[in-house]
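>>> Fold the following, please.
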Amino acid sequence: MSGLLSADLPEEYLELARTVRAFATEVVAPVAHHHDQTHTFPYEVVAQMGEMGLFGLPFPEEHGGMGGDYLALCVALEELGRVDQSVAITLEAGVSLGAMPVFRFGTDEQKQRWLPDLTAGRALGAFGLTEPGAGTDAGGTRTTAVRDGDEWVINGSKQFITNSGTDITTLITVTAVTSELDGKRRISSILVPADTPGVLVEPAYDKVGWNASDTHPLTFTDVRVPVENLLGEEGRGYANFLRILDEGRIAIAALAVGAAQGCVDESIRYAGEREAFGRPIGANQAVAFRIARMEARAHTARLAYLDAARLLLAGKPFKKQAAIAKMVASEAAMDNARDATQVFGGYGFMNEFTVARHYRDSKILEIGEGTTEVQLMLIARELGLPG
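Take a look at the predicted model:
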């Protein structure tokens, strides 16, 4: 047996994995190609995920959550990522970038206002961090929030923002420069209701992959929100979002492992069914060894994200392990997608096959939530190397 169900995990996580796998197989997979080809958001799937409690997995019941933990979220993401990365990233971003900042840094009033709908999947939140001139260098943020009496006035633009333009998007957490200290810009996080005047959701991107995931640029023009919409301490937005990204890298790693495992599963099935020269192609050592290497990548990457998640849950430092997991898993997803496409031959180049979608979808895993180069930088820094 391969995959998450063979992992050494407590039974409650394995039961969750079985439940989400069945949902992914019976509900998500049959409509994945349609939403990918039509570039439509899978509202019906998201609604069912909300009813299952997936958006509330790592949150306490007092906020409408399921009382689980971050590892439970990762388990769900791996199983969804096996069949449809767009659906998986919708959940990952909705939890890690939408609801988690409010849970980690919000006031009691902010939590009471926003979390019940976000954790139930009735609403989605977005995290407005990346800008046209500030991606990896997020400290180069140009969006500003100026205090005017009892309001913040926000001006600027954001790009590549997931879950920012759906019909159920209700909240955007915006990072903005609120002041300067000793010549350095102080970045804060501010909660902006999506229907606030001055918030413009620009047309959706025409992407290579993740076509059923909602992604837009955002423009903020004299957007006014109350001063109490400040999330956390003023000037701590940069530090706070770094914590959010560290956690998010574990979740992205789990999603990537799902994609890598999905490529293994599809290749095993196809190699057993497809015949050439009178026997299944899986009987050929070249194909068998290729699939064996794919399984080794997925297994190794899974161990990496499980290790990082366990450190997080234990309250121990996990930055290095999260970076390792994200890098190893994203590379495994990309490499396995390439190899799976080769196993499928001409069929692997046809979009109706899952491996073709994984081939297009997986590249962004090496870019989003910190590029591979950023992960290497973080790992080197944690090792104490100079620079």
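
>>> okay, CA-based contacts and neighbour counts for the rest of this
Fine.

>>> for residue 386, helix, strand, or coil?
Assigned with DSSP: H, G, I helix; E, B strand; the rest coil, residue 386 falls in the coil class.

>>> Could you do residue 142 as well?
What three-state DSSP gives for residue 142 is coil.

>>> how distant is stretch 256-269 from the center of its chain?
Relative to the mean C-alpha coordinate of its chain, stretch 256-269 is positioned 18 Å out (Cα atoms, centre = their mean, to the nearest Å).

>>> For that stretch, list every residue counted as buried.
By neighbour count on 16 or more other Cα atoms under 10 Å, the buried set for stretch 256-269 is 256-268.

>>> next one: stretch 58-66
For stretch 58-66, a neighbour-count test (16+ other Cα under 10 Å) marks 58, 59, 63, 64, 65, 66 as buried.

>>> before we move on, the earlier item: of all the buried residues of stretch 256-269, which comes closest to residue 157?
Distance to residue 157, by Cα to Cα, is smallest for residue 256 among these, at 28.8 Å.

>>> Assess the claim that that closest one and residue 79 are in contact.
No. Counting by Cα atoms under 8 Å, residue 79 is not a contact partner of residue 256; they are 10.2 Å apart.

>>> And the strands in the stretch 51-200 of the chain, which stretches?
Taking DSSP state E, counting those that start in this stretch to define them, one finds strands in the stretch 51-200 of the chain at 124-128, 144-148, 151-162, 169-181, 184-193, 199-201.

>>> The ones you listed: which one's closest to residue 26?
Nearest of those (Cα to Cα): strand 124-128, 23.9 Å.

>>> counting contacts, what elements does the closest one pack onto?
Applying 3 or more Cα pairs under 8 Å, 6 or more residues apart in numbering; DSSP states H and E, we find strand 124-128 packed against strand 151-162, strand 169-181.

>>> I'd like the structure of this one too, to check against the first:
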Amino acid sequence: MRADVFTSDHEDFRHLVREFVAKEVVPHYAEWEEAGRLPRSFFERLGSLGLLGMAVPEDYGGGGQADYRYNVVLQEEAARALVTLGTVRTQLDVVLPYFLAYADREQRARWFPGLASGTLLSAIAMTEPGTGSDLAGIRTTAVRDGDTYVLNGAKTFITGGLLADLVIVVARTGSDPQDRRAGLTLLVVEDGMPGFTRGRVLDKMGIKVQDTVELAFDDVRVPVANRLGEEGRAFTYLGHNLPQERMTVAVGSVAQSRAALETTLDYVRQRKVFGTTVAAFQNTKFELAAVAAEVEAAQAMLDQAVLALVGGSLSGADAAKVKLFCTEVQARTVDRCLQLFGGYGYMLEYPIARLYADARITRIYAGTSEVMKVIIAKSLGL
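Predicted coordinates:
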């Protein structure tokens, strides 16, 4: 029932990714979860195969294919193998678009080759303690002093911040009492800049392979040459990329829902209780039938949104609808599937337990479900 989303080029790419994940990710995944991060060498391996630089212009060592569907394929194939590549997803779908859209020629020459090759890792630092989704409430400040900005503040919940060589920091460079959104600027802080420190690695209940850290900036002097775009325009820039960021969460939610359904089908066909397979019980059939119908509906909604995003017509409200619906479907799917595993579903040796724990964050990051409802309500004139 899937829409005609992908071309033969995307399917060729899918074959490459499927083989890569099977050989280079699955055998090491438990080790990476234990370490709480993906190793730098993994990013370099991705870069050598061209998987990180698909959207980077060819002049800088990339593939010149700014087609979001390649990112969708990467997520789908990771989920199919019952793994997640959260930090990779963040770098490609959330951070890289800012560099592509707002880096000037000098910045492109300086950063793009490393971003494409996997030798430069990136993160974006928006969230602060006490602000959450209220980006207009950002307190981190950057004061212009000649050809530098003096940056002070703290950020939290920063995905990929532990290994990042380049961190795009959202800072306040000015204020307007009439407009809280005005005066925000994007500054690229580089690893090793004096005053830039990484705090503790946060201990999360899920997505263990994705490092999440606190960052602090104490009189960090950031060259004006490291500013992305114009001073004071960051809120507009952030709003421009949020639909794709939310779509990225939705893509993962549907792909992981499918993975939960498939691994549960395999389990109930083999597991026997009371002398018969779990699959033979009517309750099992009804539960999985309902799950399959919901996942199919989410996939249909998502596919149309992916095509709209690629075509440049996806609105912020529609992206919010997709994220809200797909993440809620994911929550119901993994919960119902885990139930059919019985006690084994609570054991981390079974992938359904990891899928369950990983799913909880999708209704929170990139804007909570409540924020999505506010956005949708506004689009309805409410």
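
>>> right, and the helices and strands packed on strand 124-128 of structure 1 - which one's nearest residue 25 of structure 1?
Of these, nearest to residue 25 of structure 1 by Cα to Cα is strand 151-162, at 24.2 Å.

>>> mean shift of that closest one relative to structure 2?
Superposed on structure 2, strand 151-162 of structure 1 shows a mean distance to its aligned partners of 0.4 Å (mean Cα distance after the TM-score superposition for structure 1).

>>> Okay, angle between that strand and strand 124-128 too, please.
Computed by axes from the mean of the first three to the mean of the last three Cα atoms, to 10 degrees, the angle separating strand 151-162 of structure 1 from strand 124-128 equals 100 degrees.

>>> okay, strand 151-162 of structure 1 sits on what stretch of structure 2?
Mapped onto structure 2 using TM-score structural alignment, strand 151-162 of structure 1 spans residues 148-159.

>>> got the contact list for the matching stretch?
Applying Cα atoms under 8 Å, 6 or more residues apart in numbering, the contact partners of stretch 148-159 of structure 2 are 87, 90, 123-129, 139-144, 171, 202, 210-224.

>>> go again using 6 Å as the cut-off
Stretch 148-159 of structure 2 has contacts (Cα atoms under 6 Å, 6 or more residues apart in numbering) with 125, 127-128, 140-143, 211-224.

>>> do the same with stretch 324-337 of structure 1
Here stretch 324-337 of structure 1 makes contact (Cα under 6 Å, 6+ apart) with 249, 253, 256-257, 259-260, 294, 297, 301, 304-305, 358-359, 362, 365-366, 372.

>>> Tell me the spacing between the residue located most distally from the centre of structure 1 and residue 284 of structure 1.
Most distant from the centre of structure 1: residue 278, at 43.3 Å, with distances by Cα atoms, centre = their mean. For residue 278 of structure 1, the distance to residue 284 of structure 1 (Cα to Cα, to the nearest Å) stands at 11 Å.

>>> mind listing the strands for the stretch 201-350 of structure 2?
Applying DSSP E, counting those that start in this stretch to the stretch 201-350 of structure 2 gives strands spanning 212-223, 227-228, 272-273, 276-277.

>>> right, so the ones you listed: which one is the most enclosed?
The highest mean neighbour count among these, using mean count of other Cα atoms under 10 Å, belongs to strand 227-228: a mean of 22.

>>> Give me the distance between it and the centre of its chain.
Worked out by Cα atoms, centre = their mean, strand 227-228 of structure 2 lies 22 Å from the chain centre.

>>> what does stretch 322-335 of structure 1 give?
Centroid separation for stretch 322-335 of structure 1 versus its chain: 13 Å, with Cα atoms, centre = their mean.

>>> which bit of structure 2 covers it?
Stretch 322-335 of structure 1 maps onto residues 319-332 of structure 2, going by TM-score structural alignment.

>>> Buried residues of that stretch, list them for me.
Across stretch 319-332 of structure 2, burial judged by 16+ other Cα under 10 Å covers 319-332.

>>> what does stretch 288-302 of structure 1 give?
Residues 288, 290, 291, 293, 294, 295, 297, 298, 299, 301, 302 are the ones in stretch 288-302 of structure 1 that count as buried (16+ other Cα under 10 Å).

>>> and if you look at stretch 339-359 of structure 2?
Neighbour counts over stretch 339-359 of structure 2 (16+ other Cα under 10 Å) mark 339-341, 345-346, 351-359 as buried.

>>> Can you pick out the most distant pair from these?
340 and 358 (18.2 Å).

>>> Residue 151 of structure 1: neighbouring residues, count only.
Residue 151 of structure 1: 17 surrounding residues under other Cα atoms under 10 Å.

>>> quick one, what contacts the counterpart of residue 221 of structure 1 in structure 2?
Residue pairing (TM-score structural alignment): residue 221 of structure 1 is matched to residue 218 of structure 2. By Cα under 6 Å, 6+ apart, residue 218 of structure 2 lies in contact with 152, 195.

>>> Swap in 10 Å and give it another go.
Counting by Cα atoms under 10 Å, 6 or more residues apart in numbering, residue 218 of structure 2 touches 150, 151, 152, 153, 154, 194, 195, 196, 197.

>>> What distance do you get for residue 145 of structure 2 to residue 106 of structure 2?
The spacing between residue 145 of structure 2 and residue 106 of structure 2, counted by Cα to Cα, is 21 Å.

>>> again, but for residue 218 of structure 2
Taken as Cα to Cα, the span from residue 218 of structure 2 to residue 106 of structure 2 is 27 Å.

>>> these two touch, right, residue 64 of structure 2 and residue 58?
Yes. Counting by Cα atoms under 10 Å, residue 64 of structure 2 does reach residue 58; the two are 5.1 Å apart.

>>> start and end residues in structure 1 for the top helix by length along structure 2, please.
In terms of residue count, the longest helix belonging to structure 2 (DSSP state H) is helix 234-270. Under TM-score structural alignment, helix 234-270 of structure 2 corresponds to residues 237-273 of structure 1.

>>> The matching stretch vs structure 2, average offset?
So stretch 237-273 of structure 1 averages 1.1 Å relative to structure 2 (mean Cα distance after the TM-score superposition for structure 1).

>>> Stretch 325-334 of structure 1 too?
In the superposition against structure 2, stretch 325-334 of structure 1 averages 1.7 Å from its aligned positions (mean Cα distance after the TM-score superposition for structure 1).

>>> Any idea which of the strands of the stretch 201-350 of structure 2 gets closest to residue 115 of structure 2?
Checking these against residue 115 of structure 2 by Cα to Cα gives strand 227-228 as the closest, at 15.5 Å.
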